[in-house]
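Engineer: Sharing a model that was predicted from the sequence below.
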Amino acid sequence: MTQRAVAAVILAAGMGTRMKSALPKVLHPVAGRPMINRIIDTLAPLAPERTVVVTAPDHDAVRAAVAPAKTAVQQPALGTAHAVLAAREHLEGFDGIILVMFGDTPLLTEETMRAMAGAMEGPADPAVAVLGFRPEDPAAYGRLVTSGDGALEAIVEFRDCDEAQRRIGFCNAGIMGLDGRVALALLDRIGNDNAKGEYYLTDIVALARAEGRACVTVEGDAEEVMGVDDRLRLAAAERVAQRRLRNDAMANGATLIDPETVHFCWDTRLGRDVTVEPHVVFGPGVTVGDDVHIKAFSHLEGADVHATAEIGPYARLRPGAEIQAAARIGNFVEVKKAVIEAGAKVNHLSYIGDARVGRQANVGAGTITCNYDGFDKHHTHIGAGAFIGSNSALVAPVRIGDGAIVGAGSTIAEDVADDDLAFTRAPQTAKSGWAAGFRAGRQDRKNKNAK
């Protein structure tokens, strides 16, 4: 923990035109979580005293997404320093550490942001800390010019670099720590005498040094400071996030048979000794207990899977699905807003929605709960130890009692008492020799047509 209070200013006013989207850029998800919310989550362990998100005037959706964080509007958009100053009313009187970052850098880690805050409490008592990185190709990034003792002397934009400076591999990530005691005064002095007429946050380094204040750097990983400004970079960020989530899952005791084919969500929770086969997708809100086996090509979202359950292959668990211990959900089975109790089996080609399946019950292939009447959803109860024959339709609301048996091919619209047998079938009719006569007649007609 830092000794000084921390405030966070997240710059999210960019229009994101290269995303070609009606959705504000920072609301595009990475691992199922909007980029801006991922950053707020990353900062949460630092317990910021104030968090301010700077938005564009028409970004009501962004302001709603980041609540209860404070927001400020940058209007017009006149550069990064101007954006930070848009948060002035929330920073007045704050004398702690201000962390400034961008809403389109969803891969930042808690460790790096702690390092930034820690650098601001170093012996040099810096006015500014700048996050740097070393890309494989420095390209047109601004360079961080440091002295022999590691102090930051200047940030030089690529177009202004001389040949020696262009050979510097340490580049500016744009993320800064500022001393709240002097930040606003320094920001107010930044001018806009440049080709774009904008106020650049990078100019604060020269101003702080001119006043005799130290500036320092923190080195981060090139991957985590990647900004997302188009769909290609969004996909690249998703790949990184997925790799991290897979590595975390395996480090915590899960087996991923083919990790690259498993897709996680930011809040997926797997227990120990879980086995996940290839091509499994986890949507939001999935918790999996210990010793669960999830077979290939299954999709889980909003589901709670208890210890020792078995899922799939080709199973779909939708929101509200609760699969209790040792229960089995098999191939091409869909479960929605239903509890499958311990030891129950729904193994083949079934839909179980708005239902409860009791302990040790068996639901046969092709069974569906008819839960929707065109206006409302209704509940189906299948009792403990009940047996539902294949290709049955249970028309909700309906209760199948404990130990009851439903004959295959039945449509059940009334309650079935405990231990009863219920079935609905038309009487079977047989016509002796009809099939042979049918075949002979057809073959005769086929022969005549051929002539």
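Structural biologist: It's in. Residues are numbered from 1 along each chain as shown.

Engineer: from here on, contacts and neighbour counts on C-alpha atoms
Structural biologist: Noted.

Engineer: which other helices and strands contact the strand or helix carrying H381?
Structural biologist: Per DSSP states H and E, H381 falls inside strand 380-382. Packing partners of strand 380-382 (3 or more Cα pairs under 8 Å, 6 or more residues apart in numbering; DSSP states H and E): strand 351-357, strand 398-400.

Engineer: Centre of the chain to that strand, how far?
Structural biologist: 33 Å (Cα atoms, centre = their mean, to the nearest Å).

Engineer: now stretch 299-308
Structural biologist: Relative to the chain's own centre, stretch 299-308 is displaced by 16 Å; criterion: Cα atoms, centre = their mean.

Engineer: do stretch 206-221 as well
Structural biologist: With Cα atoms, centre = their mean, you get 35 Å for stretch 206-221.

Engineer: From the rest of the structure, what touches it?
Structural biologist: Contact with stretch 206-221 is made by 112, 115-116, 119, 124-134, 150-154, 186, 189-190, 205, as judged by Cα atoms under 8 Å, 6 or more residues apart in numbering.

Engineer: quick one: buried residues of it?
Structural biologist: For stretch 206-221, the buried set under the neighbour-count rule, 16 or more other Cα atoms under 10 Å, comprises A206, L207, A208, R209, A214, C215, V216, T217, V218, E219, G220, D221.

Engineer: start to end distance for it?
Structural biologist: End-to-end span of stretch 206-221 (Cα to Cα, to the nearest Å): 25 Å.

Engineer: likewise stretch 252-269?
Structural biologist: 10 Å.

Engineer: which outside residues touch it?
Structural biologist: 31-33, 242-243, 245-246, 249-250, 270-288.

Engineer: Could you tell me which of these belong to helices?
Structural biologist: Using DSSP state H, the members of those that fall in helices are Q242, R243, L245, R246, A249, M250.

Engineer: Now find how far off-centre stretch 297-310 is within its chain.
Structural biologist: So, by Cα atoms, centre = their mean, the centroid of stretch 297-310 is 17 Å from its chain's centroid.

Engineer: whoops, I mixed them up, stretch 77-94
Structural biologist: That offset, for stretch 77-94, works out to 30 Å (Cα atoms, centre = their mean).

Engineer: What residues of it count as buried?
Structural biologist: 77, 79-87, 90-91, 94.

Engineer: returning to what we had before: what's the first helix or strand after the strand holding H381?
Structural biologist: Next along from strand 380-382, by DSSP H and E: strand 387-388.

Engineer: after that following strand, next one along is what?
Structural biologist: strand 393-395.

Engineer: What is that following strand packed up against?
Structural biologist: By 3+ Cα pairs under 8 Å, 6+ apart, strand 393-395 packs against strand 368-370, strand 411-412.

Engineer: Which of the ones you listed has the highest mean neighbour count?
Structural biologist: strand 368-370 (a mean of 23; mean count of other Cα atoms under 10 Å).

Engineer: want to compare, so here's the second one:
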Amino acid sequence: MSEHALFPTLAVVLAAGQGTRMRSSLPKVLHQVGNRPLLGHVLAATAVAGIEQLAVVVGPDTPAVAEYVQQVAPAAQQFIQQQRLGTAHAVLAARPALLRHEQGCVLVLFGDSPLIGAQTLQRLRQTLIDGVAVAVAGFTTAQPGPYGRLLTEGGRLLAIREAKDASAEELAINLCNGGVMGFRADHCLWLLERIGNGNAQGEFYLTDAVELANAAGLPVVAVAVAEEEILGVNDREQLHAAEQIFQRRRRQQAMQAGVTLAAADTVYFSADTELGVDVRVEPCVVFGPGVQVEQGACIAAFSHLQHVRITAQPAC
């Protein structure tokens, strides 16, 4: 029997945030990068990573989010966070799923982080399979600024210190909290239920699980990931930044797969764009949703395509 069969994984995706800084009537997680909602990118990553079970926590006032999840991930369990009282409180909204998931791994993801990769999820899961009780995604940055700092010693993660609570020495640390966390299922609920709200905001913070786990003698580690993977989108500027990273990645993937981009920076992809080998794309092309281009086809400059299949054609 494989390791993954012995350690099935439940991903709990938090998608209940109001997103007031987006200044929009559209729920934050439904704003798009690469013509796919932010939440859709996270759900797609869980599918590619082979995560067996999925729970999505939505808000009480965002029926469009629930409808979208039902459309793209009908097997996902949905739970409503009736009050927004912090990240740990949000995860506990999925308590029925956590109670049923008695063994294996639990990954806590955020619906507004569209750049998370399947390989990162697999690494977090493997860390838990290897015996760690709590794993936290961390990234190194030259400008740690407002990020929470990861306090480590001898390969062990001791605590997550919020910037506003950090000492001068701790503020000099450039290993920061990426938010995404993993738990061994047999410790997850036990830790979550012991998180209190004795802080200035009166909220239940998921990050408090680190110190609770350490106090109980459980192994806790940080797993290094690329900073861009855990980029959260909270406003339009961050949405723009995520779009630029997505397009850069997608252009690189296309060229590495045998596609010629005559002026790569002027070509814009959708998340579901499919291009065969030896496709040539001339400058200033926009691939809208639902485009498939067969091997050897040429896409002429200034084309804007959507919901179409392009067969091989003579050279442009």
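Structural biologist: Yep, that arrived. A quick note: this is a predicted structure, and the numbers were derived from the prediction, not measured.

Engineer: tm score of chain vs chain?
Structural biologist: Aligned and superposed, the two chains score 0.95 in TM-score terms (TM-score structural alignment, normalised by the length of the second structure); 308 aligned residues with a Cα RMSD of 1.2 Å.

Engineer: quick one on the thing from earlier: now render the helices and strands packed on strand 380-382 of the first structure as TSV, adding mean neighbour count and distance to A237 of the first structure.
Structural biologist: Shown next, in TSV, are those (neighbours: other Cα atoms under 10 Å; distance: least, Cα to Cα, whole Å):
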stretch	mean neighbour count	distance to A237 of the first structure
strand 351-357	23	35
strand 398-400	24	48
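
Engineer: In strands, which of the buried residues of stretch 206-221 of the first structure fall?
Structural biologist: Using DSSP state E, the members of these that fall in strands are C215, V216, T217, V218, E219.

Engineer: The second structure: which residue goes with the second one?
Structural biologist: For V216 of the first structure, the aligned position in the second structure is V221, judged by TM-score structural alignment.

Engineer: what's the distance between that match and T311 of the second structure?
Structural biologist: Counting by Cα to Cα, the gap from V221 of the second structure to T311 of the second structure is 50 Å.

Engineer: try P144 of the second structure
Structural biologist: In terms of Cα to Cα, P144 of the second structure sits 48 Å off from T311 of the second structure.

Engineer: do Y147 of the second structure as well
Structural biologist: Here the criterion is Cα to Cα. By it, Y147 of the second structure lies 48 Å from T311 of the second structure.

Engineer: So which of those two has more stuff around it?
Structural biologist: Comparing Y147 of the second structure with T311 by other Cα atoms under 10 Å, the one with more neighbours is Y147, at 20 against 13.

Engineer: list the contacts for the corresponding residue of the first structure for that one?
Structural biologist: In the first structure, the residue paired with Y147 of the second structure according to TM-score structural alignment is Y141. Neighbouring residues of Y141 of the first structure by Cα under 8 Å, 6+ apart: E157, F158, C171, N172.

Engineer: ok, back up a step: just the contacts of stretch 206-221 of the first structure: which are in helices?
Structural biologist: T112, A115, M116, A119, L186, V205.

Engineer: Can you tell me how far the residue opposite the last one in the second structure once aligned is from N35 of the second structure?
Structural biologist: Aligned by TM-score structural alignment, V205 of the first structure pairs with V210 of the second structure. The spacing between V210 of the second structure and N35 of the second structure, counted by Cα to Cα, is 36 Å.

Engineer: Tell me which of the two has more neighbours.
Structural biologist: Shown here are V210 of the second structure and N35; by other Cα under 10 Å, V210 has more neighbours (23 against 17).

Engineer: right, and the more buried one touches I160 too?
Structural biologist: Yes - counting by Cα atoms under 8 Å, I160 is a contact partner of V210 of the second structure at 7.1 Å.

Engineer: What is the burial count for I257 of the first structure?
Structural biologist: Count around I257 of the first structure with other Cα under 10 Å applied: 14.

Engineer: Strands of the stretch 101-250 of the first structure, start to end?
Structural biologist: Here the stretch 101-250 of the first structure has its strands, by DSSP state E, counting those that start in this stretch, at 128-133, 143-146, 152-156, 171-179, 215-219.

Engineer: Now render the ones you listed as a markdown table, adding distance to L421 of the first structure.
Structural biologist: Formatted as a markdown table, the strands of the stretch 101-250 of the first structure follow (distance: least, Cα to Cα, whole Å):
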| stretch | distance to L421 of the first structure |
| --- | --- |
| strand 128-133 | 71 |
| strand 143-146 | 79 |
| strand 152-156 | 81 |
| strand 171-179 | 70 |
| strand 215-219 | 72 |
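
Engineer: out of the ones you listed, nearest to A65 of the first structure?
Structural biologist: strand 171-179 (22.2 Å; Cα to Cα).

Engineer: give me the stretch of the second structure that stretch 85-93 of the first structure matches.
Structural biologist: Stretch 85-93 of the first structure maps onto residues 92-100 of the second structure, going by TM-score structural alignment.

Engineer: Over to stretch 17-36 of the first structure?
Structural biologist: Counting by TM-score structural alignment, stretch 17-36 of the first structure sits on residues 20-39 of the second structure.

Engineer: first to last residue in that stretch, what's the distance?
Structural biologist: Note: stretch 20-39 of the second structure ends 17 Å apart using Cα to Cα.

Engineer: Confirm R309 of the second structure sits in a strand?
Structural biologist: Yes - counting by DSSP: H, G, I helix; E, B strand; the rest coil, R309 of the second structure is found in a strand.

Engineer: Skipping adjacent residues, who's closest to it in space?
Structural biologist: Spatial nearest neighbour of R309 of the second structure, excluding adjacent residues (Cα to Cα, 6 or more residues apart in numbering): Q292 at 4.7 Å.

Engineer: Give the aligned equivalent of that neighbour in the first structure.
Structural biologist: By TM-score structural alignment, Q292 of the second structure lines up with T287.

Engineer: Quick check: the gap between that match and R269 of the first structure.
Structural biologist: From T287 of the first structure to R269 of the first structure the distance is 5 Å (Cα to Cα).

Engineer: Those two: who's more crowded?
Structural biologist: Set side by side, T287 of the first structure and R269 show more neighbours around T287, with 19 against 15, by other Cα under 10 Å.
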